[in-house]
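>>> Predicted structure and sequence below. I'll ask about it afterward.
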Amino acid sequence: MNLSSKFADDTKVGRMADRGEDCQRIQQDMDRLETWAEKWQMEFNPDKCEGVKKPFSVIARHSGDAQAMGQKPITFLRQVLAVCTFTKLFTDQTLPQDVKRRAQEILDNCEGKSIGSYTRSAGMSYVQNNVAKYMEKRDGGIVADPNDIYLMSGTSNSLEIIFKMLIDNRSQGKTGIMIPIPNSPLLSECIALSGGAVIQYSLEEEQGWNLDVLELRRALRESRTHCSPKALCVVNPGSPTGLVLSRDCIETVIRFAAEEGLFLLVDEAYQGSLHGEGSQFHSFKKVLFEMGPKYSSTMELVSLFSISKGHIGESGARGCVMDVTNLDSSVQDYLNKLESIFSCCPLTAQIAIDVAANPPQPGDPSYHLFMDEKRSIQRKMTANAHLTEEMFNSVPGMCCQPISSGVYTFPRIEIPAKAIEEAKLRHQEPDLFYCLKLLEETGHLVIPGKVFGQRNGTYHFRMGILAPTPSLKAALKTITQFHRKFTAEFS
């Protein structure tokens, strides 16, 4: 698909749209869970109010915020940030020389030699160049142009800009965007707010949440009766599913998008968070170029990755990289205009992106500590993924697919017919009823699968696996015990 004709009138601005019925229902479920969590948190704390006393506290087991769940920040990154922020630390003799060297390089590329200044809307050229070098190394030497790299304020900000670029509100029919189910409701929300139509395609749970091109064709064919499909979104590695797509699958998806004239948008936020033997990340850009000029010179692709996940885990920094491939020059000009509306990504986030793309190297004073911290985080996440799979799969009525990547698990739960009837009487979805019962009886807050999308007749919940291993093990024990009790109660 060539987008250039869409921008004949470059004054077009995507209008805000009312949220669809699904988005409203998702928000209602989230609000209800948060209200119950707040209610129980107050009742568990006698200093706040009087109520039913419980022998536990509310624990947010759904969180994907690494540092909120106890992950320590990377020392080198925080030291560089500290020196850039408070330059008197250049005289601190306890700080390694490579920290000071990196901080000086960053400041030398800032206006006024200060991180309190603006940068270009797309980001500092210094950081863009380092990100381009990282991508070239990641992709086996495939050239990355720094001018095609945008440093953004988080994934949500990037998606907002991309959907404003893709969605044409001047035409009578809505622009359709294909998205995977299950997935974060952020995608659906951003599409709805930009005035587009969501086209859902289901991932194959029995195949480990794999992506099947036959399902893509079904979803595309049916969508053409009510919208004009323009783009295909893929999340790889998957979230909350934890799947890493094989190279063959990626190649099949690229061929499908090319045949159907679809723009490709790929969220690769979890590329640095792999678990399990044999898990290997292949970027869509790398596979695209390996497929030859027929695809690499024509396919329009935008890929994203974030510093919120993996060993960096700086969710609060709100740093995201957007890399564009084969955009028509007029389209990229329009993208630059859209991106400039939001001004520049905060410099603290750009510094964190720079460290993620260009960490200490062998021979640097900070190298060994950096690698020790990185490996420690990776070992914990791999152990947590395996522990979660093992414990959930040991319980009748629970099924957890392999967690090959990411920070979540999305187990399937069997809910007895009697519990489903009880949920209907309370005007609740069955998985919401289950999660509320879990919260009320154990204090563990997880999110019902309905929020992320699931096949009719199946039920799931999303839970984070970021907690320290002993804490996670205790939580898994409590949740599996609850499931046995819940099943017995409603059988």
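That came through, no problem.
>>> Only C-alpha atoms from now on, for both contacts and neighbour counts.
Will do.
>>> Which residue, other than its chain neighbours, is closest to T382?
H275 (4.8 Å; Cα to Cα, 6 or more residues apart in numbering).
>>> same deal with E314?
E314 sits nearest to S308 (Cα to Cα, 6+ apart), 4.7 Å away.
>>> Now do the contacts for the most centrally placed residue in the chain.
The residue lying closest to the centre of the chain (Cα atoms, centre = their mean) is A269, at 5.4 Å. By Cα atoms under 8 Å, 6 or more residues apart in numbering, the contact set of A269 is N236, P237, L304, F305, S306, I307, S308, K309.
>>> then this one, side by side with the first:
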Amino acid sequence: SHLHILHLLVLARKSIEEVIRFAAEERLFILADEVYQSCVYADDTEFYSYKKVLSEMGSTISSTVELASFNSVSKGFMGECGLRGGYVELVNLDPAVKEYARRLFSTRSCPPVVGQMALDLMANPPKPGDPSFPTFSEVSSIKNMICKNTDRIQEVFAELPGISCQQLKAGFFVFPCLHFPPKAIKWKRQMEPDMLYCLHLLEETGLHVRPGCEYGQRKDSHHIRFNIMEDALQRLKTFHTRFMKEFS
């Protein structure tokens, strides 16, 4: 995935070009998970699709590197997790392989009609002047809310001891780094400290977050995966202050 959800970073165009060149040299198939392409909200960040970059790198590369680009209505600002629907675009595949993929997909049950409608809205949204445009503009409201929440989250994290986070640029989750006091680290013999943190958080506040130990984090580092939601932030803030004091 070139929208790196774990760190909420988006690959720059130059980085994508380097990946494509490497794939060309090693004859690798690129699988581009681009389901969060609409969730880029930092002012200094722009989403580039692999297909677009590939098409502009000269015929030698653009006509040979194999690419599969994925998108889904269940992700992004549409966020319709109950309305399953998505697509994959295949580029530069051998015609026989492409035909086999088409047959494979066609043997599966089609997604619900409502899911297909939501997917169509994502791919071809209403335009100004269309009857449904005023209603569809709710998507912009959701995006503005997420941007506001990310600013607030970074303000709160900056105030709290024992927690730090990179600048948020994309995605719906934040992965702050937790710097635990010695007493919490001693729990490592029984369970990972970030798992301990998550269990206490759930029991005391009802918030369900995931520990970084489930995501292959660097040794001796600790994180949580936290949804970008303003209403949960205050509960996390109160709990974190109490937890750090209790385990100091």
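Now that the structure is in, tell me what you want to look at. Keep in mind the model is a prediction, meaning the values are calculated, not measured.
>>> how much space between the residue nearest to the centre of structure 1 and I312 of structure 1?
For A269 of structure 1, the distance to I312 of structure 1 equals 12 Å [Cα to Cα, to the nearest Å].
>>> Could you do L232 of structure 1 as well?
Where I312 of structure 1 is concerned, L232 of structure 1 sits at a distance of 28 Å (Cα to Cα).
>>> Could you count how many residues lie near the alignment partner in structure 1 of P131 of structure 2?
Counting by TM-score structural alignment, P131 of structure 2 lines up with P365 in structure 1. Counted with other Cα atoms under 10 Å, residues neighbouring P365 of structure 1 total 15.
>>> Look at F289 of structure 1 and give its secondary structure.
helix (DSSP: H, G, I helix; E, B strand; the rest coil).
>>> Buried residues of stretch 186-195 of structure 2, list them for me.
E192, P193, D194, M195 (16 or more other Cα atoms under 10 Å).
>>> my guess is the third one meets C213, correct?
Yes - taking contacts as Cα atoms under 8 Å, D194 of structure 2 lies within contact range of C213: 7.1 Å.
>>> who touches both of these two?
By Cα under 8 Å, 6+ apart, the residues touching both D194 of structure 2 and C213 are H222, H223.
>>> Identify the residues contacting L31 of structure 2.
Listed by Cα under 8 Å, 6+ apart, the contact partners of L31 of structure 2 are S1, L67, A68, S69, F70.
>>> Tell me which residue of structure 1 matches up with the third one.
Alignment of A68 of structure 2 against structure 1 is given by TM-score structural alignment, with V302 as its counterpart.
>>> What lies in contact with the host helix or strand of that match?
Using DSSP states H and E, V302 of structure 1 sits in strand 301-306. With Cα under 8 Å, 6+ apart as the test, strand 301-306 of structure 1 has contacts from 154-155, 263-271, 284-285, 319-327.
>>> Mind checking which of the residues you listed are in strands?
Under the assignment DSSP state E, the contacts of strand 301-306 of structure 1 contribute F263, L264, L265, V266, D267, C320, V321, M322, D323, V324, T325 to strands.
>>> out of these, who's nearest L187 of structure 1?
D267 (10.4 Å; Cα to Cα).
>>> The counterpart of that closest one in structure 2: how many residues sit nearby?
Counting by TM-score structural alignment, D267 of structure 1 lines up with D33 in structure 2. Neighbourhood size, D33 of structure 2 [other Cα under 10 Å]: 19.
>>> Spatially nearest residue to A419 of structure 1 (excluding sequence neighbours)?
Ranked by Cα to Cα, 6+ apart and with sequence neighbours excluded, the top spatial neighbour of A419 of structure 1 is F490, at 5.5 Å.
>>> So P402 of structure 1 sits against G242, correct?
Yes - counting by Cα under 8 Å, P402 of structure 1 touches G242, with 7.2 Å between them.
>>> So those two - more neighbours on which side?
Taking other Cα under 10 Å, P402 of structure 1 and G242 do not tie; G242 has more neighbours (26 against 22).
>>> corresponding residues in structure 2 for stretch 444-459 of structure 1?
Against structure 2, stretch 444-459 of structure 1 falls on residues 207-222 (TM-score structural alignment).
>>> for the longest helix along structure 2, packing partners?
As assigned by DSSP state H, the longest helix anywhere in structure 2 is helix 138-159. If you count contacts as 3 or more Cα pairs under 8 Å, 6 or more residues apart in numbering; DSSP states H and E, helix 138-159 of structure 2 packs onto strand 163-164, helix 230-246.
>>> please redo it, this time with the cut-off set to 10 Å
Helix 138-159 of structure 2 sits against strand 163-164, strand 173-174, helix 230-246, with contacts defined as 3 or more Cα pairs under 10 Å, 6 or more residues apart in numbering; DSSP states H and E.
>>> Out of the ones you listed, which gets nearest to S137 of structure 2?
That would be helix 230-246 among these, by Cα to Cα, at 21.4 Å.
>>> any idea of the angle that closest one forms with helix 138-159?
Calculated by axes from the mean of the first three to the mean of the last three Cα atoms, to 10 degrees, helix 230-246 of structure 2 forms an angle of 20 degrees with helix 138-159.
>>> all strands of the stretch 101-250 of structure 1, in order?
Assigned by DSSP state E, counting those that start in this stretch, the strands in the stretch 101-250 of structure 1 fall at 149-152, 174-181, 197-202, 227-235.
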